[in-house]
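Trainee: Need coordinates for the following:
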Amino acid sequence: MRRHEFQPGRLIAGLVLVVAGGLYLVESTGGADLPWFAVLPITVGGLTLAALVGLVTYAVRRDRRERITESSDR
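Mentor: Have a look, this model is predicted:
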């Protein structure tokens, strides 16, 4: 299997959604009494963080590719 690039934004998004699902699971089994809207800010905040991390990762990788291209052109 080919190796792929590590994408931390997708990792954060996945973890946030697993946590949100876990909170709903705990609430549905009676382990906690969470209002239905409590998970929404956690999910939106986590997905926003994942988007920011993805954008920063993209910018760093693009800059690194440009530097490599410039140094190989010389």
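Trainee: CA atoms for contacts and neighbours, from now on please.
Mentor: OK.
Trainee: Return the set of buried residues in stretch 3-14.
Mentor: Across stretch 3-14, burial judged by 16 or more other Cα atoms under 10 Å covers 9, 12-13.
Trainee: Let's see this one next, to set against the first:
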Amino acid sequence: MRHPFEPARLLLGLLMLGAAVVALVQAHGGWDVPAWAPAAMVPAGVLLVGVLGGVARLVRRAVRARRGSGDQD
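Mentor: Presented below is the predicted three-dimensional model:
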């Protein structure tokens, strides 16, 4: 059974992996990142993912409505 593609979940996973990589590199002293940067990345990423999820839902709803209206003609 196939599951629907959810771009918001993909983006959230990539953003969280990116934040983890930044934290690991900073912990090993390889990169000097201000303390506020990772703290700002996570909420900004979550907001972006929320917008993307809403857009994906609207697109799915429009596609579903178009398929439904085409079947009735």
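Trainee: Report the TM-score for the pair.
Mentor: The TM-score (TM-score structural alignment, normalised by the length of structure 2) is 0.86; 73 aligned residues with a Cα RMSD of 1.3 Å.
Trainee: Kindly provide the distance from the spatially most central residue of structure 2 to residue 65 of structure 2.
Mentor: The centre of structure 2 sits closest to residue 11, judged by Cα atoms, centre = their mean, with a distance of 2.9 Å. Distance, residue 11 of structure 2 to residue 65 of structure 2, by Cα to Cα, to the nearest Å: 26 Å.
Trainee: With distance to residue 46 of structure 1 and secondary structure added, can I get the buried residues of stretch 3-14 of structure 1 in a markdown table?
Mentor: Below are the buried residues of stretch 3-14 of structure 1 laid out as a markdown table (distance: Cα to Cα, whole Å; DSSP: H, G, I helix; E, B strand; the rest coil):
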| residue | distance to residue 46 of structure 1 | secondary structure |
| --- | --- | --- |
| 9 | 10 | helix |
| 12 | 7 | helix |
| 13 | 7 | helix |
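Trainee: Let me know the closest of the residues you listed to residue 73 of structure 1.
Mentor: Distance to residue 73 of structure 1, by Cα to Cα, is smallest for residue 9 among these, at 31.6 Å.
Trainee: Identify the residues contacting that closest one.
Mentor: Contacts for residue 9 of structure 1 (Cα atoms under 8 Å, 6 or more residues apart in numbering) come out as 49-54, 57.
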